[in-house]
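[1] coordinates for the following, if possible.
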Amino acid sequence: MTNTSAFNAPLELAADAVLVVIDVQQGFEDHEYWGERDNPGAEQRIGELIEVWQATGRPVVTVQHRSASGPLTPGTPGYELKPVAAAVTPDLHVTKTVNSAFYGTPDLDAWLRARGASQLVTVGIMTNVCNETTARMGGNLGYDVIFPIDAMHTFAMAGPDGELIPAAELSRATAAALHTMRFAKVVTTEAVLAAAARPVTVG
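    Sure, this is the predicted structure:
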């Protein structure tokens, strides 16, 4: 397969591109539970994108994960959104109990199609779990998915052999899979912000 750099590719951002802010919840601050994370600047990058989306009038969707136990359990402080996401008045708020934001309430796909939206920018937590699953499903559903890899983070995870895989390595693997198999355009936040500053296109 041809290996081209998505970071250097021109990026066009639609006038109605939807920012999907996935699971930016307080419970992910429990590092004793989750372990080592990567990309400590993720929340700042998420905030920069939210600010531009609000300034340009583009729609924002927030997503919140409901776990049966653990740090993301409803009714606990960990379930609540972090300040960067809580400050948003979203156009749609989705709650879910699985990895994909497309399997939540209200139905994200139905809402997007009703608006005629075709381009998504996914950010949030975790890179290789809910973000990646949402991006893959979005690509399969025919959406143009943009994946600013520095506006998200994940945690180290043990493989089936018990070896701990660093968070940064998991993020790189996610970026490679999404890019090579064309599920999404893997880019930087800087590229998205630059595209947002240019004259917008429709659809």
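[2] CA only for contacts and neighbour counts going forward, please
    Will do.
[3] pretty sure D16 is touching R58, no?
    Yes: counting by CA atoms under 8 Å, D16 does reach R58; the two are 5.5 Å apart.
[4] just want the most central residue of the chain.
    Centrality entry for the chain: nearest residue to the mean C-alpha point is V123, 2.4 Å, by CA atoms, centre = their mean.
[5] hang on, that one packs against E43?
    No: between V123 and E43 there is no contact under CA under 8 Å: 9.5 Å.
[6] what touches both of these two?
    Shared contacts of V123 and E43 (CA atoms under 8 Å, 6 or more residues apart in numbering): A151, M152.
[7] the helices in this structure, which residues?
    31-34, 42-56, 83-86, 108-115, 132-140, 167-180, 189-197 (DSSP state H).
[8] out of those, which is the most enclosed?
    Ranked by mean neighbour count under mean count of other CA atoms under 10 Å, the helices of the chain are led by helix 132-140, which reaches a mean of 21.
[9] to the chain's geometric centre, what's the distance from stretch 28-41?
    16 Å (CA atoms, centre = their mean, to the nearest Å).
[10] endpoints of that stretch, how far apart?
    End-to-end distance for stretch 28-41, by CA to CA, to the nearest Å: 14 Å.
[11] pull out the buried positions in that stretch.
    By 16 or more other CA atoms under 10 Å, the buried positions in stretch 28-41 come out as F28, R37, D38, N39.
[12] would you do the same for the sequence below? I want to compare the two.
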Amino acid sequence: MEIAENTALVVVDVQVGFEDEAFWGPRNNPEADGNIAGLIDAWQESGRPVVFVRHDSDKPDSPLRPGNAGNGFKPYVEERRGRGSGAEVLVTKSVNSAFYGTPDLRAWLDAAGVRQIVVAGIQTNMCVETTARMAGNLGYEVFVPLDATHTFDLAGPWGSALTADELARATAVSLHGGGFAKVVRSAEVIAAAG
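    Prediction:
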């Protein structure tokens, strides 16, 4: 794996509201937060660009809605913002893809000559997967360190349900097997960026 000097780390929706287990249900991968923090640190130490994405939900009952404490970044992310020597941007959105946010992520990446991105954050099968799929469709080389993401159990149609681990595996297979992204481990990405 080769990580370019201007590869952008896209940190998706690592917000306090996702700690609300009563709202979201059981989650997987308790190591995700430590792995996300490690990626941010590695990116900032190397001077690479970091994109912080925040979901501003328009649903009145969402813990992620603006004005709710849950809308803010988790403390370990908030304390890292602005600490790197590389470019940094905050993108806000109300849908799954960070490419449909403000400011325009694609324009920001293209202006910096970025062709490679690493997507980490919450939720694996929602905003992380959607952002990675769209990035792949837009022609970026995309890496998704699966261990730097997490999600929640989810009910589907006809009484079906999948656990958070099952959803994460499905995302990994869809992204990697479908050619949208290379699914990797955070330690591999950090080593390649070193």
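[13] one step back: and D16 and R58 of the first structure? which has more neighbours close in?
    Neighbours per residue, other CA atoms under 10 Å: of D16 of the first structure and R58, the larger number sits with D16, 22 against 17.
[14] need the contact list for the residue opposite that one in the second structure once aligned.
    By TM-score structural alignment, D16 of the first structure lines up with N6 in the second structure. Counting by CA under 8 Å, 6+ apart, N6 of the second structure touches R48, P49, A112, G113, V114, Q116.
[15] same check, this time on Y79 of the first structure
    By CA under 8 Å, 6+ apart, the contact set of Y79 of the first structure is Q25, Q26, G27, Q64, H65, R66, P71, L72, T73.
[16] aligned partner of the last one in the second structure?
    Residue pairing (TM-score structural alignment): T73 of the first structure is matched to R65 of the second structure.
[17] how about its match, nearest residue that isn't a chain neighbour?
    The shortest distance from R65 of the second structure to any non-neighbouring residue, by CA to CA, 6 or more residues apart in numbering, is to S57 (4.4 Å).
[18] surely that neighbour is in contact with G70?
    No: contact criterion CA under 8 Å: S57 of the second structure and G70 do not qualify, at 10.5 Å.
[19] mutual contacts of these two, please.
    Residues touching both S57 of the second structure and G70 (CA under 8 Å, 6+ apart): L64.
[20] tell me which of the contacts of N6 of the second structure you also see in the first structure.
    Of those, the ones still in contact in the first structure (both residues aligned by TM-score structural alignment, their matches' CA atoms under 8 Å) are R48, P49, V114, Q116.
[21] who wins on neighbours among these?
    P49 leads these on contacts (other CA under 10 Å) with 24 neighbours.
[22] to which residue of the first structure is it aligned?
    Per TM-score structural alignment, P49 of the second structure is aligned with P59.
[23] got the contact list for the closest residue to its match other than its chain neighbours?
    Counting by CA to CA, 6+ apart, V18 is the residue found nearest to P59 of the first structure once chain neighbours are left out, at 5.1 Å. V18 of the first structure makes contact with R58, P59, V60, V61, A117, Q119, L120, V121, according to CA under 8 Å, 6+ apart.
[24] rerun at 6 Å
    P59, V60, L120 (CA atoms under 6 Å, 6 or more residues apart in numbering).
[25] can those residues go into TSV with extra columns for distance to Y33 of the first structure?
    Output for the contacts of V18 of the first structure, formatted as TSV (distance: CA to CA, whole Å):
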residue	distance to Y33 of the first structure
P59	33
V60	29
L120	31
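[26] hmm, which of these are common to the second structure?
    Mapping the contacts of V18 of the first structure onto the second structure (both residues aligned by TM-score structural alignment, their matches' CA atoms under 6 Å) leaves P59, V60, L120 still in contact.
[27] mind telling me what R172 of the first structure corresponds to in the second structure?
    Using TM-score structural alignment, R172 of the first structure lines up with R169 in the second structure.
[28] distance of that match relative to N29 of the second structure?
    Counting by CA to CA - R169 of the second structure and N29 of the second structure are separated by 12 Å.
[29] same check on T124 of the second structure?
    To N29 of the second structure, T124 of the second structure is 10 Å away according to CA to CA.
[30] what sits in contact with each of the two?
    Common neighbours of T124 of the second structure and N29 (CA under 6 Å, 6+ apart) are H150.
[31] ok, so of the contacts of Y79 of the first structure, who is nearest A87 of the first structure?
    The closest of the contacts of Y79 of the first structure to A87 of the first structure turns out to be Q25 (CA to CA; 12.4 Å).
[32] quick one: map the closest one onto the second structure.
    Under the alignment (TM-score structural alignment), Q25 of the first structure pairs with Q15 of the second structure.
[33] quick one: contacts for that match?
    For Q15 of the second structure, the contact set (CA under 6 Å, 6+ apart) comprises G72, F73, K74.
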